[in-house]
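Engineer: mind folding the following:
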Amino acid sequence: MNDFNTLELQTDPRGFATLWLSREHKNNAFNAEMIQELIVALGKVQSDDSLRFLLLRGRGKHFSAGADLAWMQQSAELDYNTNLDDARHLAELMYSLARLKIPTLAVVQGAAYGGALGLISACDMAIGTDNAQFCLSEVRIGLAPAVISPFVVQAIGERAARRFALTAERFSGQRARELGLLSECYPVAELEQHIAHWVDNLLLNSPQAMRACKDLLREVSHGAPTPAIRRYCENAIARIRVSPEGQEGLRAFLQKRNPRWQTSPSILEPRS
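Structural biologist: As a prediction, this is how the structure comes out:
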């Protein structure tokens, strides 16, 4: 059963989860409850060793319209310390998503405004429809994309982030792909078949190797190849070569057969 009011967390028997934003009547806009439930849901995903990767999606017409207006109105009436607590909860959500040990893929349709760009940017990969609409809209209402800014800058680069954060211009899925926010964009009618292709492709990969890759890329992404980074990388490949999945993958390659992690059933109904 689904334990959430604003989300749905579904687990597929093939070994991956889909986390749905599910406030369709509010265009999946954030409020305090959704933020807290997202933190809890990501904790469940993080603790489930059977999961190989996570899809992040939005129910209905839009991925997420950003912050809920009623919640924002309440925030405007709160003092500094209470607003700081709210900001810390949102930051915990973004950092929890970015630190997740398994690969994450955001799937975007319709609108993705404000904080929704933070969720997309905190994922390892994102795909969407070519007519999706993105906007860092905060300056239009006297705010700034503060908590999400490190993830947005990392996703699209500082120069582009300056432009779109300062102008609050809307941009399309096609432009999001050019900026690197989306890995690929597709016609609306073709989105589901392409999601299936991404799922099938990820299921080909060693779960342990994908986790090791995430750790590796997190370690090497912020600086020059120092002696310490060199030692880390040398140890990383040595560890994975002698691991059970590393050994199985090498044996399978040499024996011209599929590794064991590719033997999962192909099409099964998800469970909530």
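Engineer: CA only for contacts and neighbour counts going forward, please
Structural biologist: Will do.
Engineer: contact partners for the nearest residue to residue 179 once chain neighbours are set aside?
Structural biologist: With Cα to Cα, 6 or more residues apart in numbering as the criterion, residue 179 has its nearest non-adjacent residue at 5.4 Å, and that residue is residue 156. Residue 156 makes contact with 179, 180, 181, according to Cα atoms under 8 Å, 6 or more residues apart in numbering.
Engineer: which of the residues you listed are buried?
Structural biologist: Under a neighbour-count criterion of 16 or more other Cα atoms under 10 Å, the subset of the contacts of residue 156 counted as buried comprises 180, 181.
Engineer: I figured residue 58 was touching residue 65, is that so?
Structural biologist: No. Here residue 58 does not reach residue 65: they are 10.2 Å apart, not a contact under Cα atoms under 8 Å.
Engineer: now for those two: what residues contact both?
Structural biologist: Counting by Cα under 8 Å, 6+ apart, the residues touching both residue 58 and residue 65 are residue 28.
Engineer: quick check: residue 70 vs residue 218, distance?
Structural biologist: As defined by Cα to Cα, to the nearest Å, residue 70 lies at a distance of 37 Å from residue 218.
Engineer: and residue 18, how many neighbours?
Structural biologist: Around residue 18 sit 21 other residues, with neighbours defined as other Cα atoms under 10 Å.
Engineer: second chain to compare with the first, below:
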Amino acid sequence: MEESPVLISRDQRGIVTATLNRPRFGNAYNGALLEALIEGLRALAPDPTVRALVIRGNGKHFQAGADLNWLAEAAEYPPDRAYEASMGTVTAMQLLNEFPKPTFALVRGACFGGGAGMVCCVDVALATPDAHFGLTEVRVGVSPSPISTHMVNAIGLRHTRRYALTGERFDAAEALRINLVHEVVAEDAIEARLAHILDETMLSGPTAMANTKDSFLGANGLKLDARQMSQLGHESRTQRGSAEGREGLAAFREKRRPAWYQPPTSG
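Structural biologist: Have a look, this model is predicted:
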């Protein structure tokens, strides 16, 4: 039987680990991974025995964004199914952002697109020095609509405008500077650092933390309602299915520059 794309485990204290489990693909998400993540978050959120949630990737990478083969397939879906595909990403991010327990991300290797979106949605993000990041959707002609609000909330409009428009990749030091991650910790020390912060968190009252988190998001207008989520899903679906979206995905698969690229002129 094929292993689940998201592995859920918990320790005796109620700390749950969700391991993104597509290591051959850099843990890039497709429909199945999103469905598993959504199912897991919905089941864990009301469980009073769950004290914290840690998200990590299986293998060398945290999460390399969307599986571009899946995106190309979704670009050919009929409108209703294409919208549902986009809403999978929107919903997974919303559930993670509003998860009522403290959430953590441990980032190694690649963290692109939706992976960076996940990091924006957690309460505490730790990265190793080798981690590398990018809001790279525009490079393949699609938009980061499903994670856009979370990027602005986490790193601010100014940094989001730069990195979501240029598609530049950046290192862990830059991720720390722009507040995408809270700490950069050496590989041989990061597990101990995560364990220490989790132990500190266990001293906090579970209901107090849930209420505190709810007030942070609610009082500052950072929760998404159904209309906002639908708008994000529609924007994502529309751009992905456009001629530009199809060309960007085709260019990536064919390892060439997209048609809209113009090289610098000399002289």
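Engineer: how many neighbours does residue 218 of the first structure have?
Structural biologist: By other Cα under 10 Å, neighbour count at residue 218 of the first structure equals 12.
Engineer: and residue 147 of the second structure, what does it touch?
Structural biologist: Contact criterion Cα under 8 Å, 6+ apart gives 90, 93, 114, 117 as the residues in contact with residue 147 of the second structure.
Engineer: got the contact list for residue 131 of the first structure?
Structural biologist: For residue 131 of the first structure, the set of contacting residues under the criterion of Cα under 8 Å, 6+ apart consists of 109, 110, 172, 173, 174, 187, 188.
Engineer: please point out which of those the second structure shares.
Structural biologist: Among the contacts of residue 131 of the first structure, those whose aligned partners also touch in the second structure, counting by both residues aligned by TM-score structural alignment, their matches' Cα atoms under 8 Å, are 109, 110, 172, 173.
Engineer: quick one: the strands in the stretch 1-150 of the second structure, in order.
Structural biologist: With DSSP state E, counting those that start in this stretch, the ranges of strands along the stretch 1-150 of the second structure come out as 6-10, 15-20, 52-57, 103-107, 110-112, 124-127, 132-134.
Engineer: nearest the geometric middle of the second structure, what residue?
Structural biologist: Per Cα atoms, centre = their mean, the C-alpha nearest to the average position across the second structure is that of residue 118, at 2.6 Å.
Engineer: thought that one was touching residue 94?
Structural biologist: No. If you go by Cα under 8 Å, residue 118 of the second structure and residue 94 don't touch, sitting 9.7 Å apart.
Engineer: read off where stretch 229-249 of the second structure ends up in the first structure.
Structural biologist: Counting by TM-score structural alignment, stretch 229-249 of the second structure falls onto no part of the first structure.
Engineer: so the lengthiest helix in the first structure versus strand 104-108, what angle?
Structural biologist: If each helix of the first structure is counted by residues according to DSSP state H, the longest one is helix 80-98. For helix 80-98 of the first structure against strand 104-108, the angle by axes from the mean of the first three to the mean of the last three Cα atoms, to 10 degrees is 110 degrees.
Engineer: helix 80-98 of the first structure vs the second structure, average offset?
Structural biologist: Average distance between helix 80-98 of the first structure and its aligned residues in the second structure, after superposition and using mean Cα distance after the TM-score superposition for the first structure, equals 1.4 Å.
Engineer: buried residues of that helix, list them for me.
Structural biologist: For helix 80-98 of the first structure, the neighbour count (16+ other Cα under 10 Å) marks 86, 89, 90, 91, 92, 93, 94, 95, 96, 97, 98 as buried.
Engineer: just tell me what residue 140 of the first structure corresponds to in the second structure.
Structural biologist: Per TM-score structural alignment, residue 140 of the first structure is aligned with residue 139.
Engineer: for its match, what are its contacts?
Structural biologist: Under the contact definition (Cα under 8 Å, 6+ apart), the residues listed for residue 139 of the second structure are 167, 248.
Engineer: re earlier: mind giving me the packing neighbours of the longest helix of the first structure?
Structural biologist: Where contact means 3 or more Cα pairs under 8 Å, 6 or more residues apart in numbering; DSSP states H and E, helix 80-98 of the first structure is packed against helix 32-47, helix 115-122.
Engineer: what residues does that helix touch?
Structural biologist: Contact with helix 80-98 of the first structure is made by 32, 35-36, 38-39, 42-43, 75, 118-119, 122-124, 147-148, as judged by Cα under 8 Å, 6+ apart.
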